[in-house]
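[1] I'd like to go over a predicted model; first the sequence, then the structure.
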Amino acid sequence: MKILDSQGRLFGKISILDFGAALVILLVIFGIFFYPGTSGSVAQVGVTTRPVEVDVLVVGLKSRNAKELFKPGEKTNLIIRNQPYGQVTLNKIEFLPRIIPVTQPNGTLKPLPDPTADILFNNNLLLSLEGKGQITENGPVLGNIKIKVGTTVELDGKEYNFNGTVIEVRVK
């Protein structure tokens, strides 16, 4: 009996193409279940986790009671580039005065407090947030997302949700 006949069948019973397809399927199943590879992210190999402090500038937050929304030591949810990081601690909350440039009679500009800030419920804040981050050679990483100056972040609490911009990153 021949191994391969004139019609391309093995031992006259099974097509060589069917045999090849079945062999590929078996190898794929073996590869998935018996050789899963390494677990975890490559980015987590050889990095250290340390506290990272991030200063976030919020301009024009519309709120009637902004001073009562935030308390130092509270936890808030941080979202970086639409990716949830988790909870961070509000270390420091600083309300910045709203300033507008006013032209003087001699042609110079003088910064003066905005008289409409209280009427329009506009608030400028500087928030200092602290969380755990991985320190890599390219800088701190919070929740698998690089955190850098200029990154837009979202803060989500029980009574608020707004965006701010990172203006400083410090590794403690």
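    Received the coordinates, thanks.
[2] CA only for contacts and neighbour counts going forward, please
    Fine.
[3] Can you give me the distance of residue 83 to residue 61?
    Distance, residue 83 to residue 61, by Cα to Cα, to the nearest Å: 22 Å.
[4] same question, residue 110
    24 Å.
[5] Comparing those two, which residue is more hemmed in?
    Set residue 110 next to residue 61 and count neighbours by other Cα atoms under 10 Å: residue 61 wins out with 15 against 11.
[6] adding another structure so you can compare the two:
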Amino acid sequence: MELLDSKGRFLGRLSILDVGATLIIILAIASIFIVPNKSGTSTIAQVARNPIEVDVIVRGLGVGDPDLLINQFKETKITNIVIRHQPAGEFEIKKVTPLPRTIAVPQPDGSVKALPDPRPEIIFFQDMILTLKGNAQLTDTGVVVGKQKIKIGTKIELEGKNYNFNTSTIAVRILK
């Protein structure tokens, strides 16, 4: 009895192509489960996390009662953040600074003054700066939160019990 017959069958029963495909599948499974490597571990979880503060600016947030929202921030003191559509965890709301809504008004002498916006609909829009505190991984290229880098200009989505809106990062501070 020959090892391979004229039709390419191994011992007259199994096709050599089937045997080769089976060996490749077995080797692939063995390489995934048996051979140790770092493919299944998170390198971020193994790195120390440091406290940071992030200032974000909110411009023109449409809200029925701005004072109620600001009070909610001060009472709950926690918000969920989402960076580039990826949940990044909870941050503490350390400080809320409401910003006045002003309009540039030219003066008779040619100068310009910032005066309160007189439009009635302006009461439904709020500008503010929020200071958020949380933990992040420090790398050579910046601060990483939830596998996403935070730098000045990064869009951060804030999400709470009854709010969800986007902000823009204006400052990142590493606390010691």
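    It's in. Bear in mind that the values here come from a model prediction, so they are computed numbers and not experimental data.
[7] that's a strand at residue 73 of structure 2, yeah?
    No - assignment of residue 73 of structure 2 by DSSP: H, G, I helix; E, B strand; the rest coil gives helix, placing it outside any strand.
[8] For it, give me its contacts.
    Each residue near residue 73 of structure 2 by Cα atoms under 8 Å, 6 or more residues apart in numbering is listed here: 93, 96.
[9] Ok, residue 5 of structure 1 next?
    So residue 5 of structure 1 contacts 11, 12 (Cα under 8 Å, 6+ apart).
[10] How many residues are close by residue 7 of structure 1?
    Per other Cα under 10 Å, the neighbour tally for residue 7 of structure 1 reads 9.
[11] and what of the one 10 residues further on?
    As a burial measure, the neighbour count of residue 17 of structure 1 was computed by other Cα under 10 Å and equals 12.
[12] tell me, what residue is most central in structure 1?
    residue 80 (2.9 Å; Cα atoms, centre = their mean).
[13] Return the residue of structure 2 aligned against that one.
    For residue 80 of structure 1, the aligned residue in structure 2 is residue 83 (criterion: TM-score structural alignment).
[14] now residue 123 of structure 2: how far from residue 116 of structure 2?
    Computed as Cα to Cα, the residue 123 of structure 2 to residue 116 of structure 2 distance reads 11 Å.
[15] typed the wrong thing, it's residue 40 of structure 2
    For residue 40 of structure 2, the distance to residue 116 of structure 2 - Cα to Cα - is 56 Å.
[16] now residue 135 of structure 2
    Taking Cα to Cα, one finds residue 135 of structure 2 at 38 Å from residue 116 of structure 2.
[17] quick one: which of those two has more around it?
    A count of neighbours by other Cα under 10 Å puts residue 135 above the other of residue 135 of structure 2 and residue 116, at 21 against 13.
[18] Please say which position in structure 1 the more buried one maps to.
    Across the alignment, which pairs residues by TM-score structural alignment, residue 135 of structure 2 is matched by residue 132 of structure 1.
[19] which secondary structure element contains its match?
    In the assignment (DSSP states H and E), residue 132 of structure 1 maps to strand 122-136.
[20] how big's the offset between that strand and structure 2?
    On superposition with structure 2, the mean distance recorded for strand 122-136 of structure 1 (mean Cα distance after the TM-score superposition for structure 1) is 0.7 Å.
[21] Other residues contacting that strand?
    44, 47-63, 66, 87-98, 117, 140-143.
[22] For ChimeraX, write a command that selects the buried ones of these.
    To isolate the buried subset of the contacts of strand 122-136 of structure 1 in ChimeraX, counting by 16 or more other Cα atoms under 10 Å, use the following:
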select :52,53,54,55,56,57,58,59,66,87,88,89,90,91,92,93,98,140,141,142,143
